[in-house]
Every structure is written in C-alpha cells, then in structure tokens.
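Asker: here are the coordinates; sequence isn't available:
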C-alpha cells in the first residue's frame, strides 16, 4: 500500500493560482479541519487519514500534520472557476517544491477537496475513480 505523507493528506487534503487571493474565500476556509471521508483511486482510505489535522490561515498558509510528519505551504484559490479551484504549494516538509491541482467546495463546516496527486489534469468532478491518482477528501471544521 502507498505510504501517505502529510501533504498527500492535504494534497491531501486540505486552494488555480489567482493573481490575488480572494480574502473572503480564504477567511471562510480558515481554521482547523479533520478528515471525515477519504478515497484514493476509487478505494476508501478514510481509516488511514483519520489522524489528519489541517490548519488553514486567512492569508493562505497551511500546516498539515499526520503521523508525526508536518507539511507546510500555501494555497492559492480561484473561486471564480466552476468548480472552484485551489493550488496547494508545499514549502516545507515531504511535499516541499510540489504543487497539487485541486477543486474544492465549502459548505458551512464541511469542505470537500478533490486532488490530482499525479501528473494528470486538474480534477473536474468530485470523484475518485479506480486506476487514478485522484484523492477525494471531506473535511469537517474542528470545534
């Protein structure tokens, strides 16, 4: 089985590069998040990601922790696209130097993010099909 690193969890879990950050969008996503559901390549991997802790800052910085490993970086959102797009850029940790293309939706205290973890195109639907490197994660805001 594939070894999961923190960024795979935020890139896995848990914003297309826009010239300026939409402040309201980032404020709405700011906070601490935990994984409630996860699928990779069409398989349920929720159990492997139950320990993920994702913290998003209003300025687009993120910290993701999983199994004692920490990944840090930034997210860039393009909320004008449908579905909304996010690029996750690893700066420090196992995903330093990597960029993950995602789509996302935010509904109250639930955030769903669909990541392309390989070299494929950005996902266009919130699904993880067998034989792909698409990771689909649902996060709940920690209280």
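Answerer: Nice, thanks for sending it over. Remember, it's a predicted structure, so these values are computed and weren't measured experimentally.

Asker: Please count neighbours and contacts with C-alpha atoms only from this point.
Answerer: Noted.

Asker: Run the chain-centre distance for the helix or strand hosting residue 103.
Answerer: Applying DSSP states H and E as the criterion places residue 103 in strand 99-107. Strand 99-107 has its C-alpha centroid displaced from the chain centroid by 6 Å (Cα atoms, centre = their mean, to the nearest Å).

Asker: what does stretch 104-121 give?
Answerer: For stretch 104-121, the distance to the chain centre is 6 Å (Cα atoms, centre = their mean).

Asker: Ends of that stretch, what's the gap?
Answerer: By Cα to Cα, to the nearest Å, the extent of stretch 104-121 from end to end equals 15 Å.

Asker: Give me the buried positions along that stretch.
Answerer: With burial defined by 16 or more other Cα atoms under 10 Å, the residues of stretch 104-121 counted as buried are 104-105, 110-117.

Asker: following whichever helix in the chain runs longest, which helix or strand comes up?
Answerer: Secondary structure of the chain per DSSP state H: the longest helix is helix 23-29. Note on helix 23-29: by DSSP H and E, the next helix or strand toward the C-terminus is strand 31-40.

Asker: Structure two is appended below for comparative analysis:
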C-alpha cells in the first residue's frame, strides 16, 4: 500500500504551514522497507512499520546515522506522516503546533 512515488501536497513544522514552493520539487519513494527522499539533497534509508508507527533510519545523505520516529495514516488516497525529528518518542497526534521538532507531510501518490 505504501510502495510507490509520493508527492507532497502540504507540509508544516512546529505549527507553521510551509509554502508550496518549499516542497514543489520534493518526492518520497517507498519500496518495501527502503525509502528515498529527493529534496534539497537525496536522503536514503530504511523504514520499519508497525501499528501505524514508523521508525526511520537514515543510511545515506544528510540524515545518515539518524533515527526518526513517526506516525502515519493512509486514507482518501493520501499518506499523512507526522515525524518527531528528535526521535525520542512517537507523536501522539497529527499535529505540530507548539512542537518545533515535529514535521507533518501530506502526500498524494504519483501516477
């Protein structure tokens, strides 16, 4: 269900909505437990999924050696992921307000 190329349609960090120009050239590719993010640079790693939670381990790129935690939901043909960039616990909700190290992204699958 998560395999494919995903294009961001909305992003926010710390409760602040990012303008579309900030992510218009980004994409996320998921293939089983491997991911690749194309943004300002390329980031690759492994994601483990269980009970709508993700553990994301950066292997190559700017996030190499980092561990992020996240929650996700797939509904209405959109994938929403809320990341805790500190990686010390999972977000409890899809909300970043008042949490400067929480990043939320909403994706649609590329055709």
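Answerer: Sure thing, it's come through. Quantities reported herein were computed from a predicted structural model and do not represent experimental measurements.

Asker: The strand holding residue 103 of the first structure aligns to what range in the second structure?
Answerer: The aligned range for strand 99-107 of the first structure in the second structure is 67-75, by TM-score structural alignment.

Asker: The matching stretch against the first structure, how far on average?
Answerer: Compared with the first structure after fitting, stretch 67-75 of the second structure deviates on average by 0.6 Å (mean Cα distance after the TM-score superposition for the first structure).

Asker: can you list contacts of that stretch?
Answerer: 52-58, 79-94 (Cα atoms under 8 Å, 6 or more residues apart in numbering).

Asker: Can you tell me the SS state at residue 48 of the first structure?
Answerer: Taken by DSSP: H, G, I helix; E, B strand; the rest coil, the conformation at residue 48 of the first structure corresponds to helix.

Asker: quick one: which of the buried residues of stretch 104-121 of the first structure is nearest residue 141 of the first structure?
Answerer: Nearest to residue 141 of the first structure among these is residue 110, at 6.4 Å by Cα to Cα.

Asker: Quick check: the closest one vs residue 35 of the first structure, distance?
Answerer: 10 Å.

Asker: Over to residue 141 of the first structure?
Answerer: Taking Cα to Cα, one finds residue 141 of the first structure at 9 Å from residue 35 of the first structure.

Asker: Next up, the contacts around residue 8 of the second structure.
Answerer: Residues near residue 8 of the second structure by Cα under 8 Å, 6+ apart: 23-24, 26-27, 105-108.

Asker: In ChimeraX, select just the buried ones from those residues.
Answerer: To isolate the buried subset of these in ChimeraX, counting by 16+ other Cα under 10 Å, use the following:
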select :23,26,27,105,106,107,108
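
Asker: gap between the most centrally placed residue in the second structure and residue 62 of the second structure?
Answerer: Centroid check for the second structure by Cα atoms, centre = their mean gives residue 81 as the closest residue, at 5.1 Å. Distance, residue 81 of the second structure to residue 62 of the second structure, using Cα to Cα: 19 Å.
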